[in-house]
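# have a look at this fold, sequence not included:
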């Protein structure tokens, strides 16, 4: 039995809650995963996992073994980190999940510089606005926006993005410009909704001490659940909507988009690099974090250099 591989398999099952998920994220056949766990339990002479028709749970002995196993794996990763430079730099697989607009407009255009620095890192980039289960799906790191509530994960501040409210020049020519957020009730509004919950996100406007929350539900307009499609809807003249300023700026400069209600702002949108605590000392993770902080710095409104 390859006990180190068995340890990794056991930890992945304990974190994901299933043999199939572990097999998929580790790129192993499910029978191999099953055999490794059987051999590990036989070697230890204890039951680590309790299997039922619906779920896999960790036994009391398995919980204790999990704590030791994660420490052992973290120590191994730390040893790899210590000798990474001597072996020619960090190497291996790194799976990152990024929202669609951030991937297409920031990460992917800058990715050649990461590949040049770290050619031995095999980067797998998941792209989409769906919120992933970082642990359960075997993702090493996500770039996630908004407020974070999961204290079991490490969150490194990445940037604070600026918002704007926009419509196409054709839409403005045909329908005019709202003088106040309340006037959006007389316009077509492009809404954004969660692909996971279906919740429609409100538009938020602040001006001095005044705050206006605008709920686009029930209006005649288009709703989308993907950030790049939301921008395309704005450029296509389907209505008025709020998006990140860095996304809209090229279209504003070309004259295709017009900023409306510019005196009304919205609080900056915080971005974080989020990863499991066990990944903190990984050489691959540290390499990606250093690169991402550098790439996103020009877009950070707190740095005062956000494109306008």
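Sure, I can see it. Values in this document were obtained by computation on a predicted structure and should not be read as measured data. Numbers count the residues shown, from 1 in each chain.

# all contacts plus neighbour counts: C-alpha atoms, from now on.
Will do.

# show me where the stretch 151-300 of the chain has its strands.
Along the stretch 151-300 of the chain, counting by DSSP state E, counting those that start in this stretch, strands occupy 153-161, 163-168, 191-192, 203-207, 210-214, 223-224, 241-244, 257-259, 269-276.

# do you know which of those lies nearest residue 128?
Residue 128 sits nearest to strand 223-224 of all these, at 12.9 Å, using Cα to Cα.

# among the strands of the stretch 151-300 of the chain, which comes closest to residue 284?
Here strand 269-276 is closest among the strands of the stretch 151-300 of the chain (Cα to Cα), at 12.3 Å.

# surely residue 33 meets residue 23?
Yes. At 6.3 Å, residue 33 and residue 23 qualify as touching, with contact defined as Cα atoms under 8 Å.

# can you redo the strands of the stretch 151-300 of the chain as CSV with distance to residue 99?
Output for those, formatted as CSV (distance: least, Cα to Cα, whole Å):
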stretch, distance to residue 99
strand 153-161, 14
strand 163-168, 16
strand 191-192, 14
strand 203-207, 20
strand 210-214, 24
strand 223-224, 14
strand 241-244, 13
strand 257-259, 22
strand 269-276, 11
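
# of those, which is nearest residue 57?
Distance to residue 57, taken as Cα to Cα, is lowest for strand 269-276 among those, at 20.4 Å.

# and the contacts of the closest one?
134-135, 140-147, 152-163, 289 (Cα atoms under 8 Å, 6 or more residues apart in numbering).

# one more pass at 6 Å, please.
141-146, 153-161 (Cα atoms under 6 Å, 6 or more residues apart in numbering).

# relative to strand 163-168, how tilted is it?
Inter-element angle recorded for strand 269-276 and strand 163-168: 120 degrees (by axes from the mean of the first three to the mean of the last three Cα atoms, to 10 degrees).

# give the buried residues for strand 269-276.
269-275 (16 or more other Cα atoms under 10 Å).

# try stretch 63-81
For stretch 63-81, by 16+ other Cα under 10 Å, it's 65-66, 69-70, 73-74, 77-78, 80-81.

# ok, longest helix in the protein?
Using DSSP state H, we find that the single longest helix of the chain is helix 60-84.

# from the chain's centroid, how far away is it?
25 Å (Cα atoms, centre = their mean, to the nearest Å).

# next SSE after it?
Once helix 60-84 ends, the next helix or strand along the chain (criterion: DSSP states H and E) is strand 92-98.

# and the angle from that next one to strand 269-276?
150 degrees.

# helices or strands next to strand 92-98 in the packing?
In terms of contacts (3 or more Cα pairs under 6 Å, 6 or more residues apart in numbering; DSSP states H and E), strand 92-98 is packed against strand 121-127, strand 141-145.

# packing partners of the longest one?
In terms of contacts (3+ Cα pairs under 6 Å, 6+ apart), strand 121-127 is packed against strand 92-98.

# what do you get for the shortest one?
Judged by 3+ Cα pairs under 6 Å, 6+ apart, strand 141-145 is in contact with strand 92-98, strand 269-276.

# can I get those in CSV with distance to residue 117?
Shown next, in CSV, are those (distance: least, Cα to Cα, whole Å):
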stretch, distance to residue 117
strand 92-98, 14
strand 269-276, 20
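
# alright, now check it against this:
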């Protein structure tokens, strides 16, 4: 029995709660994963996974065993990757996870230049709002809001962005004429057509800053959505107002397709006036040339810029 492969299969099946999903990652039949794990259980003399028709989960001993082997397998993988790279040759796959809007509009053009400089690199991009665990998920580098620090994970600040309330020039002019005022206040925002973002944790509320406190605005959304492209299309079509991080709407503001909506008091979502982005990676993987060069390239081109 190839024990290392069996351990790898068990680890991913335990994390994904599925033989079929683990098999898909390793590009093998689900029966291969199941059989290798069964062989491992026979060697150990105890059951690692509880099986049902559509789901697997760790037994009590299986969870203890998983925790003990995870760091060992991680170090083995890092060692294999490190010694497999010849000095001065940057090649191989890099898996990157980023927020959808930031990934498509800001990160992608920079990564295109990175690949031009290092043509031996293959990029696997995943744009998602879901929280990733670098020690478990198939991700080498993540770009996320906030420094979500796991053990042995480095979080380095990239940039800071403000939030903007935006609309098409035509919709803004219409609303200003309807309410008879240039700056919209709390009462006007309650009745304006709005587009509301839905995150994995639920709908993102709108807030108005009141001195050192925040007041929730009970908006009336005409559209709620979790897809950044659909949301941007809707606001560009004049369907409603949108609160967004600047990186989502910066191009549309520059072109004049959208304008910032003047308000009597600052508005935002999440009770924060601005947001910080961090690049996350595992400490050990930074020794691997392809990861180090990619992280350094992204920080050089995206990081340490003045807040916008």
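Ah, there it is. Please read all numbers here as calculations on a predicted model, not as lab measurements.

# can I get the buried part of the contacts of strand 269-276 of structure 1 as one PyMOL selection?
To isolate the buried subset of the contacts of strand 269-276 of structure 1 in PyMOL, counting by 16+ other Cα under 10 Å, use the following:
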select buried, resi 141+142+143+144+145+153+154+155+158+159+160+161
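
# circling back to that earlier point, so can I have a markdown table of the buried residues of stretch 63-81 of structure 1 showing distance to residue 51 of structure 1?
Output for those, formatted as a markdown table (distance: Cα to Cα, whole Å):
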| residue | distance to residue 51 of structure 1 |
| --- | --- |
| 65 | 17 |
| 66 | 16 |
| 69 | 20 |
| 70 | 21 |
| 73 | 24 |
| 74 | 27 |
| 77 | 30 |
| 78 | 32 |
| 80 | 34 |
| 81 | 36 |
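
# looking at the residues you listed, which one is closest to residue 18 of structure 1?
So of these, ranked by how close each gets to residue 18 of structure 1 (Cα to Cα), first place is residue 66, at 14.9 Å.

# now the closest one, nearest residue through space, not along the chain?
Leaving aside its sequence neighbours, residue 66 of structure 1 sits nearest to residue 11 (Cα to Cα, 6 or more residues apart in numbering; 6.4 Å).

# just checking, that neighbour is part of a strand?
No. Counting by DSSP: H, G, I helix; E, B strand; the rest coil, residue 11 of structure 1 falls outside a strand, being helix.

# how near is the aligned partner of it in structure 2 to residue 77 of structure 2?
Aligning on TM-score structural alignment places residue 11 of structure 1 opposite residue 11 in structure 2. Residue 11 of structure 2 is 13 Å from residue 77 of structure 2, where distance means Cα to Cα, to the nearest Å.

# now the residue nearest to residue 120 of structure 2 when sequence neighbours are not counted: how far from residue 283 of structure 2?
In space, and not counting its chain neighbours, residue 120 of structure 2 is closest to residue 91: 4.4 Å by Cα to Cα, 6+ apart. In this view, residue 91 of structure 2 and residue 283 of structure 2 are 20 Å apart by Cα to Cα.

# which one of these two has more residues nearby?
residue 91 (17 against 12; other Cα atoms under 10 Å).

# you'd agree the more buried one is up against residue 121?
Yes. Residue 91 of structure 2 lies in contact with residue 121 (Cα atoms under 6 Å); the separation is 4.6 Å.

# mutual contacts of the two, please.
With Cα under 6 Å, 6+ apart as the test, residue 91 of structure 2 and residue 121 reach no residue in common.

# which SSE is residue 43 of structure 2 in?
According to DSSP H and E, residue 43 of structure 2 maps onto helix 30-44.

# what is that helix packed up against?
Counting by 3+ Cα pairs under 6 Å, 6+ apart, helix 30-44 of structure 2 packs on helix 3-16, helix 19-26.

# and the longest one, what's buried?
In terms of neighbour count (16+ other Cα under 10 Å), helix 3-16 of structure 2 has its buried residues at 6-16.

# with structure 2 superposed, average distance for the helix or strand where residue 111 of structure 1 lies?
Assigned by DSSP H and E, residue 111 of structure 1 belongs to helix 108-117. For helix 108-117 of structure 1, the mean deviation from structure 2 after alignment is 2.1 Å (mean Cα distance after the TM-score superposition for structure 1).

# what residues does that helix touch?
Against helix 108-117 of structure 1 from outside (Cα under 6 Å, 6+ apart): no residues.

# quick one: that helix to strand 121-127, angle?
Going by the same axes, to 10 degrees, helix 108-117 of structure 1 makes 170 degrees with strand 121-127.

# any idea how far helix 108-117 of structure 1 is from the chain center?
On Cα atoms, centre = their mean, the centre of helix 108-117 of structure 1 falls 18 Å from that of its chain.

# distance of the nearest residue to residue 222 of structure 1 once chain neighbours are set aside relative to residue 232 of structure 1?
Leaving aside its sequence neighbours, residue 222 of structure 1 sits nearest to residue 190 (Cα to Cα, 6+ apart; 5.0 Å). Counting by Cα to Cα, the gap from residue 190 of structure 1 to residue 232 of structure 1 is 10 Å.

# go on, residue 47 of structure 1?
Using Cα to Cα, one gets 54 Å for the distance from residue 47 of structure 1 to residue 232 of structure 1.

# these two: which is more packed in?
residue 47 (16 against 12).

# so that one: helix, strand or coil?
coil.

# what sits against it?
By Cα under 6 Å, 6+ apart, the residues touching residue 47 of structure 1 are residue 41.

# now it: how far from residue 59 of structure 1?
For residue 47 of structure 1 relative to residue 59 of structure 1 (Cα to Cα), the value is 7 Å.

# residue 76 of structure 1 now?
According to Cα to Cα, residue 76 of structure 1 stands 25 Å off from residue 59 of structure 1.

# what do you get for residue 18 of structure 1?
Remark: distance between residue 18 of structure 1 and residue 59 of structure 1 (Cα to Cα) = 14 Å.

# one more: residue 175 of structure 1?
Separation of residue 175 of structure 1 from residue 59 of structure 1 (Cα to Cα): 64 Å.

# more crowded one of the two?
Between residue 175 of structure 1 and residue 59, residue 59 has the larger neighbour count (other Cα under 10 Å), namely 17 against 13.

# isn't that one right next to residue 41, touching?
No. If you go by Cα under 6 Å, residue 59 of structure 1 and residue 41 don't touch, sitting 11.7 Å apart.

# residue 128 of structure 1: neighbour count?
Applying other Cα under 10 Å, we find 19 residues neighbouring residue 128 of structure 1.

# and for the one 10 residues further on?
Residue crowding around residue 138 of structure 1 was assessed by other Cα under 10 Å; the count is 20.
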